[in-house]
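1. just coords:
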């Protein structure tokens, strides 16, 4: 028998399944992971902000990535570690909506930022003589504002469509709140939400992938034609770092979204994929950029 969850104070997140002996090790691991994510990303932000030689379009665009990563990590870890130590998996409906909004805002933001960075690398490598004329400070500001406004518009519309639905269940099927798990709480027709979700996936995932494929095909072509081995090596190293980070996020995100749309997918696998989206990119992004980008590496040291 279903209850009206729209007026209910609390929802129930999926149980973590931790025995008593693993509660405090899990709490410690989650807390340390969150602290490491915040420290590494703050270090990246401070390095870019304080080093004058990094005040270039590539690194100014990169500056937005740790901000997005910290939002994603903060959406998951504080609530998760609190529920681990208290063994309380209840969450209020407003808090659930906020968590879900931040989770999707983070994922969409990262894909948009990485797509903009791919465009920057394309201009820098394929049109070096026109780079300063194209990537002007005004153009850069417009790109950053457009990224965050588009992100807010896409995710805001997603949750406005969700907010109009009346919920009749209270059990979230995932370890944290997200749009697909909240949709499963409603007994109303979700066709509009599903169509918007599909358009959202095609537009965002397909659009960003198209940008990456086109820009990297042009970059690869330019690198093959260049007669300067040092320039070719630097271009491949920079683009390889960016491509690694993009693929980690793209594959994880797409797999998680598709897992919600196919009933045959194991719930355990779906939950593991969902958590990995919020752990691996925020943890690995600053480390990979710090180790693989020469300018950042030398600035930190």
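-> Noted; the coordinates are in hand. This structure is a prediction, so every number in the text was calculated from the model and none was measured.
2. only C-alpha atoms for contact and neighbour calcs from this point on.
-> Noted.
3. elements contacting the helix or strand hosting residue 231?
-> Here residue 231 sits within helix 229-261, counting by DSSP states H and E. Applying 3 or more Cα pairs under 8 Å, 6 or more residues apart in numbering; DSSP states H and E, we find helix 229-261 packed against helix 93-126, helix 207-225, helix 267-292.
4. which SSE is immediately downstream of the longest one?
-> When you say that, I think you mean helix 93-126. helix 131-134.
5. in that next one, what counts as buried?
-> In terms of neighbour count (16 or more other Cα atoms under 10 Å), helix 131-134 has its buried residues at 131, 134.
6. does the residue lying farthest from the centre of the chain count as helix, strand or coil?
-> Most distant from the centre of the chain: residue 227, at 37.2 Å, with distances by Cα atoms, centre = their mean. Recorded secondary structure, residue 227: coil (DSSP: H, G, I helix; E, B strand; the rest coil).
7. for it, give its distance to residue 233.
-> 11 Å (Cα to Cα, to the nearest Å).
8. try this one side by side with the last:
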């Protein structure tokens, strides 16, 4: 018979299934990935803020993506690294910390979609309506797009977690190496039908809006490129849109793998690793794909390095 502990404020996390010989190599991999994510995303965000030539809508919107990658990894990965070096019996987390971790985890996933959606709008205006780009993508529009991206994600995730917080808990074991909404509401012995319905609706609405906007936008961009004889426009569209599309596909495929593996309990260990990689892989690749491949950012980095190397002599 299962023992129940009602509304306990200390929860037990489930450890990753790692052999003793593999603990330190896996720890080192995640640690290096975390440092790389923080350094690259913070570096590019600072570079965009410092260099006035990069104060363009595309790069300012990209800062939202860097901020999201920093947010999504800074709460989950350090805790995961410390837990890897502890025995399973000591993997305890307070309920409040668990809720914060779950909120940031889902906020990261939702904002990844909404931020990339507003970046899609920017690319659409730049390629399909270049003459009016400056008039449309004003500072006010930038603020509206940014607030909309984060606001929509915040409201959707806020409702998701609010429905879970209202439940009484009768279990204490989080069946995951970190906290998320599903792990939290599975602690309850109450009816979680509303949670399941909203969670499914949340996922369907977010993915439908995200994929739909991408398909519609890129269809229109393709039509414009095919009907235009402007090689400069076509080259610009190919370069900027292919970069954006690769970033989106990496995020989408990573998310789909995690969602699919949730339906197969026998692959729970694979699901745990994929859920962690959902944070790490996009966060590592985004600054490389979107930042380093940008000619303007490379020029800014080169200019900054030259200015640092030329020191005044006394």
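-> In hand now; what should we look at? Predicted, not measured: the structure shown is a model, and the values here were computed from it.
9. what's the closest of the helices and strands packed on helix 229-261 of structure 1 to residue 173 of structure 1?
-> helix 267-292 (8.3 Å; Cα to Cα).
10. now do the closest one and helix 93-126, the angle between them.
-> Orientation check (axes from the mean of the first three to the mean of the last three Cα atoms, to 10 degrees): helix 267-292 of structure 1 against helix 93-126 gives 40 degrees.
11. quick one: list the elements packing against helix 267-292 of structure 1.
-> Against helix 267-292 of structure 1 (3+ Cα pairs under 8 Å, 6+ apart) you get helix 20-50, helix 57-86, helix 229-261, helix 294-300.
12. average offset between the shortest one and structure 2?
-> By that I understand helix 294-300 of structure 1. Compared with structure 2 after the fit, helix 294-300 of structure 1 shows a mean deviation of 1.8 Å (mean Cα distance after the TM-score superposition for structure 1).
13. what range in structure 2 does that helix sit on?
-> Counting by TM-score structural alignment, helix 294-300 of structure 1 pairs with residues 295-301 of structure 2.
14. from the rest of the structure, what touches stretch 83-96 of structure 1?
-> The contact list for stretch 83-96 of structure 1 (Cα atoms under 8 Å, 6 or more residues apart in numbering) reads 6, 8-16, 23-24, 26-27, 82, 176-178.
15. and what of stretch 219-228 of structure 1?
-> 122, 125, 126, 232, 235, 236.
16. returning to that earlier point: show me what the residue farthest from the centre of structure 1 lines up with in structure 2.
-> Match for residue 227 of structure 1 (TM-score structural alignment): residue 229.
17. and for residue 259 of structure 1?
-> In structure 2, residue 259 of structure 1 lands on residue 261 (TM-score structural alignment).
18. please name the nearest non-neighbouring residue to that match.
-> Spatial nearest neighbour of residue 261 of structure 2, excluding adjacent residues (Cα to Cα, 6 or more residues apart in numbering): residue 271 at 5.5 Å.
19. list the contacts for the one you found?
-> By Cα under 8 Å, 6+ apart, the neighbours of residue 271 of structure 2 are 257, 258, 261, 262.
20. map those onto structure 1 and name those still in contact.
-> Compared against structure 1 with both residues aligned by TM-score structural alignment, their matches' Cα atoms under 8 Å, the contacts of residue 271 of structure 2 retain 258, 261, 262.
21. of those, closest to residue 196 of structure 2?
-> Out of those, the member with the shortest distance to residue 196 of structure 2 (by Cα to Cα) is residue 262, at 13.2 Å.
22. give the aligned range of stretch 100-110 of structure 2 in structure 1.
-> Going by TM-score structural alignment: stretch 100-110 of structure 2 matches residues 98-108.
23. equivalent analysis for stretch 170-183 of structure 2, please.
-> Residue span in structure 1 matched to stretch 170-183 of structure 2, by TM-score structural alignment: 168-181.
24. what about the matching stretch, start to end distance?
-> Start-to-end, stretch 168-181 of structure 1 (Cα to Cα) is 13 Å.
25. then stretch 124-143 of structure 2?
-> First-to-last residue span, stretch 124-143 of structure 2, Cα to Cα: 18 Å.
26. just tell me the aligned range of that stretch in structure 1.
-> The aligned range for stretch 124-143 of structure 2 is 122-141, by TM-score structural alignment.
27. got the contact list for the matching stretch?
-> 57, 61, 120, 215, 216, 218, 219, 222, 235.
28. kindly recompute the last result at 7 Å.
-> Here stretch 122-141 of structure 1 makes contact (Cα atoms under 7 Å, 6 or more residues apart in numbering) with 57, 215, 219, 222.
29. please apply the same query to stretch 64-82 of structure 2.
-> Against stretch 64-82 of structure 2 from outside (Cα under 7 Å, 6+ apart): 27, 38, 41, 45, 101, 104-105, 108, 111, 115, 178, 279, 283.
30. need the max-distance pair from the residues you listed.
-> Pairwise over those, using Cα to Cα, the maximum falls at 27 and 115, 30.2 Å.
31. please identify which of the two sits among more neighbours.
-> residue 115 (24 against 16; other Cα atoms under 10 Å).
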